[in-house]
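*Asks:* A predicted structure for the sequence below; I have some questions about it.
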Amino acid sequence: MYEFNIIIVSILKDKVRPVFPFTAIVGQEEMKLALLLNVIDPKIGGVMIMGDRGTGKSTTIRAIADLLPKIEVAQNDLFNSHPSDYDLMSDAVKTQVEKGDHIPTQFIDVPMVDLPLGATEDRVCGTIDIEKALTEGIKTFEPGLLAKANRGILYVDEVNLLDDHLVDVLLDAAASGWNTVEREGISVRHPARFVLVGSGNPEEGELRPQLLDRFGMHAEIKTVKEPSLRVKIVEQRSKFDSNPYVCLQEFQEEQDRLKSSIATAQDRLSNVTIDYDLRVKISEVCGTLDVDGLRGDIVTNRAAKALAAYHNRTNVDIDDVKTVITLCLRHRLRKDPLETIDSGNKVQQVVESILK
């Protein structure tokens, strides 16, 4: 009986908790597009998703992670180091490469890391064991969530309630691709390349504008009003909750097709070009909207290229730009408390007048 219980526990431990299929999610096209483009090109800079409670934000974010192809990492490495890309290696792996040592590798699922609201800076960044460093001369680093999220997705639910200092740390790491921990003159640096995804409810407070600007894209989602769509959403969720494996089987073909499209788009991305005239038009839109800095121009160019790659093209067209530009610019506009027009509509008005 004892051995039987051990077997049951082992089976349950190995059993992966089913994730709601991305292709089964009804509506919320803006959020789904923003997430897809960010996994095709993580350099877009992540996405902030703001919307009503109970609109499937968390479900969609976890579903996109489940779609991504496995990644190759150095075996037993704490930072998911890439075995050949120097920029994605920890110092220990770099040392092995420089010595010419063989690096054993393994394939793992793309990391999906949740950052809890109550997390401390040490939990996020990692800690250095000062006592061991001083007494034994050994630099011992306990990795944090940024290390675990390297080459994956870091998800912060209710990011607008997160301590501003932690948001600064996250955005700096996301922008630079590195996390540096310094304690008592001892410093450890490791790669931290991840897609930063934040979600929140605007009723609970806004992010500071300078922090909001650091997110590549901003998706706004609203509760579905159409009765037939609401019924369809409820049916899909009920079907999944009653028997997730049957639901997964039903959408397996669509999931496989989308997985293949993402992988192909990632490979094609480096060959996608955008004509000079179209780049000028993008910058003209940003200038007309009085967008501060150049992040809006850069992100719009990147997102348009990712969309072209997703659509099996190597050249960006004007429709690609029109599709992504609101997502890239709406959160970068200066807020006027007396203005009644929505920021997304304002972007669209300028886009229609310039991108003809």
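*Replies:* Here it is on my side, so go on. Quantities reported herein were computed from a predicted structural model and do not represent experimental measurements. Residues are numbered from 1 along each chain as shown.
*Asks:* okay, CA-based contacts and neighbour counts for the rest of this
*Replies:* OK.
*Asks:* I'd assumed residue 181 was in contact with residue 130.
*Replies:* No: taking contacts as C-alpha atoms under 8 Å, residue 130 lies outside contact range of residue 181: 12.0 Å.
*Asks:* Which residue ranges of the stretch 51-200 of the chain form helices?
*Replies:* Counting by DSSP state H, counting those that start in this stretch, the stretch 51-200 of the chain has these helices, from start to end: 57-67, 91-99, 121-125, 130-136, 145-148, 164-176.
*Asks:* Output the ones you listed in JSON lines, with distance to residue 211 and mean neighbour count appended to each entry.
*Replies:* Formatted as JSON lines, those follow (distance: least, C-alpha to C-alpha, whole Å; neighbours: other C-alpha atoms under 10 Å):
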{"stretch": "helix 57-67", "distance to residue 211": "20", "mean neighbour count": "20"}
{"stretch": "helix 91-99", "distance to residue 211": "30", "mean neighbour count": "14"}
{"stretch": "helix 121-125", "distance to residue 211": "18", "mean neighbour count": "17"}
{"stretch": "helix 130-136", "distance to residue 211": "32", "mean neighbour count": "12"}
{"stretch": "helix 145-148", "distance to residue 211": "18", "mean neighbour count": "24"}
{"stretch": "helix 164-176", "distance to residue 211": "7", "mean neighbour count": "16"}
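*Asks:* what about the ones you listed, which gets the closest to residue 44?
*Replies:* helix 164-176 (9.9 Å; C-alpha to C-alpha).
*Asks:* May I see the buried residues of stretch 230-238?
*Replies:* 233, 237 (16 or more other C-alpha atoms under 10 Å).
*Asks:* actually stretch 207-226, not the one I typed
*Replies:* 207, 212, 213, 214, 215, 216, 217, 218, 219, 220, 221.
*Asks:* Would you mind giving the residues you listed as TSV with secondary structure and distance to residue 103 added?
*Replies:* Compiled in TSV, the buried residues of stretch 207-226 are given as follows (DSSP: H, G, I helix; E, B strand; the rest coil; distance: C-alpha to C-alpha, whole Å):
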residue	secondary structure	distance to residue 103
207	coil	43
212	helix	40
213	coil	39
214	coil	36
215	coil	35
216	coil	34
217	strand	37
218	strand	39
219	strand	41
220	strand	44
221	strand	45
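*Asks:* put this beside the first:
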Amino acid sequence: MKLALQLNVIDPKIGGVMIMGDRGTGKSTTIRAIADLLPEIEIVKDDPFNSHPTNVELMSTEVFTKYKNNENLETELIKIPMVDLPLGATEDRVCGTIDIEKALTEGVKAFEPGLLARANRGILYVDEVNLLDDHLVDILLDSAASGWNTVEREGISIRHPARFVLVGSGNPEEGELRPQLLDRFGMHAEIRTVKDPSLRVKIVEERTSFDLNPQDWIEKYQDEQNLLTKKIIQAQKLLPSVTISYELRVKISEICSILDVDGLRGDIVTNRAAKAFAALNERTEVTQDDICQIITLCLRHRLRKDPLETIDSGDKVKQVVSEVFEIEE
């Protein structure tokens, strides 16, 4: 789970993470903690879309117009936005609304930004994503894939950047996501309850120590946290120069083919995740081992469901990977 989150932060184009697991296993806690690892970002001051001061792809229309006219853009540094999407959210709250009255009376496009605008250049977290309305999940996935949100109301159209890492979590007992929605998430992590008693005791002790004095607990792990932040920043810089050989790309596609994965998303995501993993380990060339480490996360949720299948989908992926790469068990 932590690896999947880190890789998505290094390369948001991987397409987000779906985390399914038992109740009370720290899914939400881990996801909310990732925001503290990330460096601050520079945005145009008082802009509701967290527009980038120089990157045109990450600018709202208003900021882009000012930028084109060489106007001076005042900037500020903010923490990477972490936006929670509540289960009861309406489509207007997610996408934003157009104030029709103001548009008609004053002749201006009065747009009230939604959660997608706030999440631009940040993380959008949906807890219990399997209980969210399917059409809302569709909207989120479309925006995450295209990087833009378009609102069409009463003949008025507004478009703004919505580049974010989409993270969903849920409990499989409460129902699964539709396969075509599941396929749109880049990676899928499964969390199970820890069975080792000594490890369970350690988790309980850490939690108690945090409750007694949160500040001391945070300071105790601050150095480790800072190291990880540095590692992620370095990996983001290194990512554009990471390469993957043709032979390994063929092997990835061979694995997807044997597993009968529909479409090509599995191949694309595995290639991107392998590069991000190599960058995280400060290398510019992807190795076979990199692929073995991340491929289960990328393909587990893309396999066709067979009710008579006794083997877990993750184990099935590992089995095929061992065969293709000729790894001795």
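*Replies:* Perfect, I can see it now. None of these values were measured; they are calculated from a predicted model.
*Asks:* TM value for the aligned chains?
*Replies:* For this chain pair, the superposition-based TM-score is 0.98 by TM-score structural alignment, normalised by the length of structure 2; 326 aligned residues with a C-alpha RMSD of 0.5 Å.
*Asks:* rewinding a little: farthest-separated two in the buried residues of stretch 207-226 of structure 1?
*Replies:* 214 and 221, at 19.6 Å, using C-alpha to C-alpha across the buried residues of stretch 207-226 of structure 1.
*Asks:* Turn the helices of the stretch 51-200 of structure 1 into CSV, columns for distance to residue 264 of structure 1.
*Replies:* Below are these laid out as CSV (distance: least, C-alpha to C-alpha, whole Å):
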stretch, distance to residue 264 of structure 1
helix 57-67, 13
helix 91-99, 28
helix 121-125, 33
helix 130-136, 46
helix 145-148, 26
helix 164-176, 24
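*Asks:* Just give me the match in structure 1 for residue 162 of structure 2.
*Replies:* Structural alignment (TM-score structural alignment) places residue 162 of structure 2 against residue 192 in structure 1.
*Asks:* residue contacts, residue 70 of structure 1?
*Replies:* 107, 108, 109, 110 (C-alpha atoms under 8 Å, 6 or more residues apart in numbering).
*Asks:* so which of the helices of the stretch 51-200 of structure 1 gets nearest residue 270 of structure 1?
*Replies:* Residue 270 of structure 1 lies closest, by C-alpha to C-alpha, to one member of these: helix 164-176, at 20.0 Å.
*Asks:* Superposed on structure 2, what's the mean shift for that closest one?
*Replies:* Taken over the aligned residues, the distance from helix 164-176 of structure 1 to structure 2 averages 0.6 Å (mean C-alpha distance after the TM-score superposition for structure 1).
*Asks:* residues making contact with that helix?
*Replies:* Identification of contacts with helix 164-176 of structure 1 by C-alpha under 8 Å, 6+ apart yields 45, 121, 159, 179, 192, 193, 194, 195, 196, 211, 214, 215.
*Asks:* Of the residues you listed, which belong to strands?
*Replies:* Mapping these onto strands (DSSP state E) picks out 179, 194, 195, 196.
*Asks:* count of residues packed around the closest residue to the last one other than its chain neighbours?
*Replies:* Closest residue to residue 196 of structure 1 in three dimensions, ignoring its sequence neighbours and counting by C-alpha to C-alpha, 6 or more residues apart in numbering: residue 46, at 4.5 Å. Burial measure for residue 46 of structure 1: 29 neighbouring residues, criterion other C-alpha atoms under 10 Å.
*Asks:* Kindly report the same for the one 3 residues further on.
*Replies:* Residue 49 of structure 1 is flanked by 26 other residues according to other C-alpha under 10 Å.
*Asks:* do the same with residue 140 of structure 1
*Replies:* Residue 140 of structure 1 - counted by other C-alpha under 10 Å - has 14 other residues nearby.
*Asks:* roughly how far apart are the alignment partner in structure 2 of it and residue 223 of structure 2?
*Replies:* Superposed on structure 2 with TM-score structural alignment, residue 140 of structure 1 falls opposite residue 110. Separation of residue 110 of structure 2 from residue 223 of structure 2 (C-alpha to C-alpha, to the nearest Å) stands at 46 Å.
*Asks:* Could you find the counterpart of residue 179 of structure 2 in structure 1?
*Replies:* By TM-score structural alignment, residue 179 of structure 2 lines up with residue 209.
*Asks:* give me every residue that touches its match.
*Replies:* Here residue 209 of structure 1 is in contact with 331, 332 (C-alpha under 8 Å, 6+ apart).
*Asks:* how close does it sit to residue 338 of structure 1?
*Replies:* Counting by C-alpha to C-alpha - residue 209 of structure 1 and residue 338 of structure 1 are separated by 17 Å.
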